[in-house]
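> what follows is a protein structure lacking sequence information:
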């Protein structure tokens, strides 16, 4: 007989615990007893939610109490078994209630009067479940509204393909993917070795942090912060995407412009949602042009400066405590806050490519299917025109379109025209 996978067994066990708790609460309501003199709330032992699956990891990572864990399981349960939504209706006197309302959740986790007051706070917008984005209160503004779990959380806990959020002011991140692998990354030997070391460090984090005990022996040992710095167009973001793919982790690119909110405190709340999701789904967070946010803090001339500095301080603290992987990219490492630089674990410089790297780039950017005139001297182009990898890529695409409209074979003249247009876009003089 095939053994049940641990995550499935853990989720099923959690639903069985929830079922038993609902039975108890229904009997208490039938007896018309609020439980004013009860010694405890009759909640299950928190160890019932221990394990190694997604649900157990969410509860552990978010540091949920037993009551919060019960509410979270109750919110997810109808997506596994619809009968739970109906059973919740027996825990309220309101007619036609289907699903987990805030009031039902309060009844579920609290039998004494003081505990019901505490549960009201727990379920408020300032409570951990809603503030972290694990649950939202849909409909009415009070606890008569439905508690709805984050769709991405439901998909992850139930083993479904993860949803891909659209970047917005509420979730300023988008999936970061690339068709390239780390073998396509063209770097000097020293930089390539640092990227390979970083790949190995990510791949062996579980061994070092969990199996060898560094996570229990040191604070924040699970987190990994890397900084890719160098001029624009040198492949920093592409390398971050290829790195995540090589270790089998999803990556999200943070939209820094969406972080700047006109409402004080919104930046912290928005980033909390991103970090919480990344922690539970083991995502790589990539902050492109990170010096825009992680740069040196300004002098305090007015209230806006004070709040801006508070937000930067929050980000520095949150990223340091994050148990996952963060990759920052910057055009100039000197722009990164010096206090934060000391907390970066791995720094990789992406310099402008030299003639040798440019030759390799010219050889790799053009697809094998591209018809190219025989005898083009790519090393000579690389020597004559100092371009970045991104510019070489754009020049080759430009040349391909020129060739498609003129003879359908890429010539050196097409490539030179593409090169000249890159210089024009950059406002630079083409070398003679």
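Looks like it came in fine. Quick caveat: nothing in here was measured; it's all calculated off a predicted structure. Numbers count the residues shown, from 1 in each chain.
> rest of the way, CA atoms for contacts and neighbours
Will do.
> quick check: the most centrally placed residue in the chain vs residue 26, distance?
In the chain, the residue lying closest to the centroid (Cα atoms, centre = their mean) is residue 278, at 3.5 Å. According to Cα to Cα, to the nearest Å, residue 278 and residue 26 sit 37 Å apart.
> show me where the stretch 151-300 of the chain has strands.
For the stretch 151-300 of the chain, applying DSSP state E, counting those that start in this stretch gives strands covering 173-175, 224-229, 251-254, 284-287.
> can you say which of these is packed in most?
Most buried of the strands of the stretch 151-300 of the chain by mean neighbour count (mean count of other Cα atoms under 10 Å) is strand 284-287; its value is a mean of 26.
> sec struct for residue 137, please.
On the three-state scheme (DSSP: H, G, I helix; E, B strand; the rest coil), residue 137 is labelled strand.
> give me the element the nearest residue to it once chain neighbours are set aside is part of.
Spatial nearest neighbour of residue 137, chain neighbours left out: residue 147 (4.7 Å); criterion: Cα to Cα, 6 or more residues apart in numbering. According to DSSP states H and E, residue 147 maps onto strand 146-149.
> one more structure, for comparison:
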């Protein structure tokens, strides 16, 4: 894995943005690729050239590159073939006209040259493994098979692992699949912006933000200490693995369980763990994950984990017990299906090299096997009276004032509400004031708001009059 958080490029005195450096460095590499194409075609058609093979076309020195694209090349130390494959895959997005030369028809067959191997997709020409084999002159089957082997062992190559190799069917040879750079790397190598996928069937998770600060977390000291430990891992875990030599001694990634009653701050804490460390948080949409068809739930989960691999993202599963509850010994088809989902997630979160947070309102509903996988189990309890008073005092707008009969200290002691419930009451009473064109918060509105949150007639009768 190439780490973009270390070994920063020493920028020259010329102040350019990363986008401008990408354009500059890619222009150089594209010119190199064009030269390779011209040399290979001249050799193939017996045209005059000073080269006896494309390997003589010297690749530009990456040490002079100053872009995110250049940084990747420097750290990945790509081979000639890998670098050429990467540039070919970038061409449809950055300079598609370079590949037009492969559209020439064979006069004998009145069709494009089969050996060029390009594929047309959505009106755009894409290089393939066949194109790469042609360009580097793979006349012998052994040379061709070596390229095919690299494609099949995609994850082991610093270049080929960046490619999205998807055919129309599983039967399509990898040599014939269009070379396309994965979206996250295309963003990095062009506009130099973080790739943030939208919620979709192909990526059933959405990015969530709180809009708050770490200091806004109003939680017990013990809970905050555990959250600080998780934050420490997110910020410094790579140093522990790389600099301190723990890479082979501990499991990849980090797993945490947040449990406690609704409204106690589990989602907000997950969001702020990301926002305070520069990590995006993606909340997995269970409605898009679950499927009644056998194997589809695991496939949908794999879409999320595969996309999040090797990124500084936090995956957040809210109400995780709804999907990953306790396994049973029943032999019914439904129970076996559920057990299969749990077993898959257990295996997947243990292998995932990022941060996974599972949240549950009821800890005991989760399968016991999960607890052996968690590095942290964090309990979010209801705020005590002092914390509730702080929430009441800080929640109202500066534009409003409280009716003289309102005693926030009494309210905080009398009603054990969660932080979310208190904020719901404040929002309710403030909206009442705005609708009535006044700035004073009324006691009767606070009373009504609390009744709504409690949602229980028996407890409603116990509310104090103030």
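In hand now; what should we look at? The structure presented is a predicted model; accordingly, all values stated were derived computationally and were not measured.
> how alike are these chains, TM-score-wise?
Here the TM-score for the pair of chains, by TM-score structural alignment, normalised by the length of the first structure, is 0.78; 415 aligned residues with a Cα RMSD of 4.4 Å.
> on that earlier part again, give the equivalent position in the second structure for the residue nearest to the centre of the first structure.
Aligned counterpart of residue 278 of the first structure in the second structure: residue 308 (TM-score structural alignment).
> next one: residue 331 of the first structure
By TM-score structural alignment, residue 331 of the first structure lines up with residue 361.
> ok, residue 183 of the second structure - contacts?
residue 195 (Cα atoms under 8 Å, 6 or more residues apart in numbering).
> switch the cut-off to 10 Å
Listed by Cα atoms under 10 Å, 6 or more residues apart in numbering, the contact partners of residue 183 of the second structure are 162, 163, 164, 189, 195, 196, 197, 307.
> could you report the neighbour count for the first one?
It refers to residue 162 of the second structure. Neighbour count for residue 162 of the second structure, taken as other Cα atoms under 10 Å: 20.
> quick check: buried residues in the lengthiest helix in the second structure?
The helix spanning the most residues in the second structure, taking DSSP state H as the definition, is helix 18-44. Across helix 18-44 of the second structure, burial judged by 16 or more other Cα atoms under 10 Å covers 18-23, 25-26, 29-30, 32-33, 36-41, 43.
> now whichever helix or strand comes after that helix against helix 18-44, angle please.
The helix or strand immediately downstream of helix 18-44 of the second structure is helix 68-76, counting by DSSP H and E. Interaxial angle of helix 68-76 of the second structure relative to helix 18-44 (axes from the mean of the first three to the mean of the last three Cα atoms, to 10 degrees): 70 degrees.
> tell me the helices and strands packed up against helix 68-76 of the second structure.
Helices and strands touching helix 68-76 of the second structure, as assessed by 3 or more Cα pairs under 10 Å, 6 or more residues apart in numbering; DSSP states H and E, comprise helix 18-44, helix 183-189.
> just give me the neighbour total for the aligned residue in the second structure for residue 296 of the first structure.
Using TM-score structural alignment, the equivalent of residue 296 of the first structure in the second structure is residue 326. Using other Cα under 10 Å, residue 326 of the second structure has 17 neighbouring residues.
> residue 326 of the second structure and residue 368 touch, don't they?
Yes: under the criterion of Cα atoms under 10 Å, residue 326 of the second structure makes contact with residue 368 at 7.0 Å.
> residue contacts, the aligned partner of residue 370 of the second structure in the first structure?
For residue 370 of the second structure, the aligned position in the first structure is occupied by residue 340, per TM-score structural alignment. Residues in contact with residue 340 of the first structure (Cα under 10 Å, 6+ apart) are 294, 295, 296, 313, 316, 317, 319, 320.
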